[in-house]
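J.: Okay, here's the prediction I keep looking at, along with the sequence it came from:
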Amino acid sequence: MTGISIAMMIVAMIIVWGGLIASILFLRRNPEVVGGPHEDPDLVLDDEQRAHQAHPTRDT
């Protein structure tokens, strides 16, 4: 491998692994809360009503 190809490989690895590390750190600081007390009651009601409806089927 030439020096340029090694340098490009290192740059690509830094971008990929750096993005992974940055996303892990972001999710640790800002976790996604599901089902918490801040959930919109109208959306919860819509979800409960939709759960009791029959599943749509296709005739094809």
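T.: Looks like it arrived, so ask away. Given the structure is predicted, the values throughout are model-derived calculations rather than measurements. Numbering: from 1, shown residues only.
J.: CA atoms for contacts and neighbours, from now on please.
T.: Fine.
J.: Which positions in the helix of greatest length in the chain come out as buried?
T.: Secondary structure assigned by DSSP state H gives helix 3-29 as the longest helix of the chain. Judged by neighbour count (16 or more other C-alpha atoms under 10 Å), helix 3-29 contains no buried residues.
J.: Comparison target below:
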Amino acid sequence: MTAIAIVFLIVSIVLVWGGLVVSAVMLRRQSEVDRYPPGGVDDHREDVGIIEHDT
């Protein structure tokens, strides 16, 4: 492998694994949503039964 290939390999590894670590840390810090967008809090979808079609 050439030097430039090794540099790009190291940069890509740091980018991918660094993103994974940062996302895990952010999820650990703030795992729950503080506020939802309008209309997203309770839309009663669990209250509606399964749709049945005549086939």
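T.: Ah, there it is. If you're wondering where the values come from, they're calculated on a predicted model, not measured in any experiment.
J.: still on that earlier bit, compared with structure 2, how much does the longest helix of structure 1 deviate?
T.: Aligned to structure 2 and superposed, helix 3-29 of structure 1 gives a mean residue distance of 0.3 Å (mean C-alpha distance after the TM-score superposition for structure 1).
J.: Tell me which residue lies nearest the centroid of structure 2.
T.: S23 (8.2 Å; C-alpha atoms, centre = their mean).
J.: What helix or strand is the counterpart of I50 of structure 2 in structure 1 located in?
T.: Counting by TM-score structural alignment, I50 of structure 2 lines up with A54 in structure 1. A54 of structure 1 belongs to no helix or strand when assigned by DSSP states H and E.
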